[in-house]
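# Sequence and computational prediction follow.
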Amino acid sequence: MHKVTYVVITTLLFAVGFSSASADQSEKLEFASALEETLGHFHALELNLDENNAVLAMVHATHPIAELYDLMRPTLQESDPELDAKIQTTLMELRANTVNATREDAQMALDDARMIIEEARILIVGQDLSNDPMFKLALMKTLLETSAAEYAEAVENGTINEMAEFQDGSAFVWRSQQIFEEIKGDLPEDASMEINDLYSTLWQAYDERADPSDVETLVGGLVAEIDEITGVESVMRGPETYFENIVSLLNQVKEQYANGMSEEALSLATKAYLDNYEFLEGPIAKHDTKLMEEIEVMLRQELRNMINEGVSSDKIDSHVDAIVEKLHEAAMLIGAEHEHKEQEYKEQEQQDMSPLQQVEFGIEPEDVVCDSGMELIIKTGNSSPACVKSETAERLIQLGWGTRPQ
């Protein structure tokens, strides 16, 4: 259900002023993203408690411990085993302390859980980086892109088919907007107004159960605004990238598990699902819903259960091989291999710069070059360039967000 992440970590780290993207810095961004999604689930849990919806409250109470904790656990254990145990206990007991408690006691439990999450943030990410507006913009971007994937899984033909995923999407939009409210005073006024307007339109789309493509368009507009502020162009992942990431992570699962590193293997398996497969569920389901669900069960449930149960390495290897075989079948269905070939044909040097960097280099906005699969539009109001997906450009133009260069 989550998920997501969403962009190339090293690119985002460059955006917050790092001269190089070390493994430690990458972990901080990944860790902070998991914390933000956890806070999103807390918000959804809170809303369902207010509505006396125990079933959905239970979903959001269990999601952080069932999935997100596995992403955070290796870093927590390495940094502070005592805090790791504290967070694990808090998340494990969240369901009992909220769903099965009075509303007042549930709120106290949620407030305590939020305090522990902030404690982890300060320990792992640090106060300075946590407060950096550029770092917060990167977190907003991750939450927004994940929200679009959740919405696409939840809504079809104006109807919510998966309420938990719909609430995930709206909770992540909410959390991203909370972060925006914290930093909007540090952003250019015109960009802040644009972002605020796009959020209003995005919430309207949620209220109207708009087509997922429209929600993706609005999220694309928000991401473009963030990119303009940070000066970093989005690295738009095609399906082939997610397939490649999953296979790479699963190979690492094999290696780590064979070496007795079961916790690391579990974290890698969780990343394969949350950070990658969730973004493939919609595209695969368009061709074969049964195959999509089969891979989801094999990857999200069965593999993680096998690791937790301590089965033999041979069984893990066989199961991973079976998942990879299914993934290959899915990749052929959605034509990821063809898309991968197209993605390889990119222009050099100028195309490696973001639109803002090209303008600063002396290139006129209408002459900015975008990556393959991206289209240049000129923002209405300040005439600055932005590169967006081709299918997104037309809808942004219809919304009055920008125009094509003359």
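Arrived safely, thanks for sending.
# When you work out contacts or count neighbours from here on, use the C-alpha atoms and nothing else.
Noted.
# Could you tell me which residues make contact with residue 195?
By CA atoms under 8 Å, 6 or more residues apart in numbering, the contact set of residue 195 is 222, 225.
# Remind me which helix or strand it belongs to.
Residue 195 belongs to helix 189-207 when assigned by DSSP states H and E.
# For that helix, what is the distance to the chain centroid?
With CA atoms, centre = their mean, to the nearest Å as the basis, helix 189-207 stands 19 Å off its chain's centre.
# what do you get for stretch 304-315?
Distance of stretch 304-315 from the chain centroid (CA atoms, centre = their mean) equals 27 Å.
# putting a second one here so we can go through both:
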Amino acid sequence: MNFCKRTDLILVLITAVVTTSILGFALSNQVVAQINGTQQQNQMDYTGFHSNIEQIIAHLEKAEYNKFFNNNTLTLGHALHPIEEVLTLVTIPLSTADSNLNDTYFKDLYQLSALASPGNSTVDEFDNKSKSSIELSNEVVATVIPATVLSTTEHNVSVIKDLLTISGSEYKEGVAGGNIILELEYQDGSAFMDRAYTLFNNTQNISNDTQSVTKLLSDFSNLTDSVQSLKEPAVIDQIIQKMNIGLSPNDNSTTSDVSSSQTSQDYIDTIRGLLNEVITAYESNDKIKAKELTTIAYLDNFEYIEASIGKELSDRGEALLREKLREQIDGNASIDEIKQNIADINKVLDDSAGFLDSNPK
């Protein structure tokens, strides 16, 4: 994913559009979750929700880090990523649980992103605001996820595994040949790993086997060292898969196993299905759901094929799916405009499938 620098004016416009879209549509009382490419279910995906909030916290921590070192571009990048890519996925369950907190959370993250723009805050001001936003993020988790779920080892392990798997995907985008090629994605990967480690340390009784816990701690250390040494993504993936198995030794259906069994064509097929659902949701005037599905199509599917299809197709798909389609939904585009853009996205998917057939790995 390529980061484009935003101006304060754009931030204000985005805030207005999103706020209008949220207030303009009634939210369903039934929470429908579809995270990480899974099928829609009439139940809450607590793992996906918690993982998404942990990713937001990771971005905020990295924004703090970069602000301290006076890197305005990366500070703004990490402050904007939760808004651009994750916030849509948590809106429906949070609004269902507490609509006032949902509004507060949206406004808070937009305020932080405004402070991230060069010259809009001192290091101390930004640090205080980001810490406040992290506290609010933790409140969001506690509000949506029942304490009876949040306190279980099973739940926390599932979130740790999800964070590790996503971190590997981000790292793969950011590093190649022992060099950082996309700094923002590299930092995303390491930040998600840090959140997984924090959650691991905060989880009581993660295993009754002291030797297993010691081994997992050693694996976390190895993962951190390997990331800092810019080891090849394949090496990082192997470590993560090993850790996911170690976290659930009796469970053969780890998140990483599911992800690794998915082919590029599987992701392409999933994207096509999600785009059809976007049209259905938009025609039903459910713009929140349409935007959520768009985010899932990009974040949980297209990102997984970007490295395989080459820069030209990756850039085309990102511009149409991640940027244009979301902007059209926010801007109340006509259904014909939405359908035309989706047709253009499907053309990119056709070209991607052809490229993959001609360049098998």
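Okay, I see it. Just so we're clear, the structure is a prediction, and the values are computed from it rather than from any experiment.
# Can you report how many residues neighbour residue 292 of structure 2?
Neighbour count of residue 292 of structure 2, defined by other CA atoms under 10 Å: 24.
# Just the helices from the stretch 201-350 of structure 2, written as ranges.
210-228, 233-247, 255-261, 264-283, 287-297, 303-309, 311-317, 326-330, 335-358 (DSSP state H, counting those that start in this stretch).
# what's the answer for the stretch 51-200 of structure 2, then?
Under DSSP H, counting those that start in this stretch, the stretch 51-200 of structure 2 gives helices at 72-81, 87-97, 99-116, 123-144, 147-150, 153-174, 183-202.
# in the superposed pair, what's the mean gap between the fifth one and structure 1?
Yep, that's helix 147-150 of structure 2 we're talking about. With mean CA distance after the TM-score superposition for structure 1, helix 147-150 of structure 2 departs from structure 1 by a mean of 1.6 Å once superposed.
# Check the second one too.
On the superposed models, the aligned residues of structure 1 are on average 1.8 Å from helix 87-97 of structure 2, with distances taken as mean CA distance after the TM-score superposition for structure 1.
# Translate residue 156 of structure 2 into the numbering of structure 1.
Residue pairing (TM-score structural alignment): residue 156 of structure 2 is matched to residue 136 of structure 1.
# For that match, which residues are in contact?
Taking CA under 8 Å, 6+ apart, we find residue 136 of structure 1 in contact with 130, 179, 180, 183.
# and the third one, how many neighbours?
By other CA under 10 Å, 21 other residues sit near residue 180 of structure 1.
# Touching, it and residue 138? I think so.
No - using CA atoms under 8 Å as the test, residue 180 of structure 1 is too far from residue 138 to be in contact (10.9 Å).
# Please name the nearest non-neighbouring residue to the aligned residue in structure 2 for residue 164 of structure 1.
Aligned counterpart of residue 164 of structure 1 in structure 2: residue 184 (TM-score structural alignment). Leaving aside its sequence neighbours, residue 184 of structure 2 sits nearest to residue 74 (CA to CA, 6 or more residues apart in numbering; 6.6 Å).
# same check, this time on residue 98 of structure 2
Closest residue to residue 98 of structure 2 apart from its sequence neighbours, by CA to CA, 6+ apart: residue 143 at 7.5 Å.
# Would you mind measuring from that neighbour to residue 8 of structure 2?
Residue 143 of structure 2 is 31 Å from residue 8 of structure 2, where distance means CA to CA, to the nearest Å.
# Same check on residue 71 of structure 2?
17 Å.
# Over to residue 95 of structure 2?
Distance of residue 95 of structure 2 to residue 8 of structure 2, given as CA to CA: 27 Å.
# So between the two, which is more surrounded?
Set residue 95 of structure 2 next to residue 8 and count neighbours by other CA under 10 Å: residue 95 wins out with 20 against 15.
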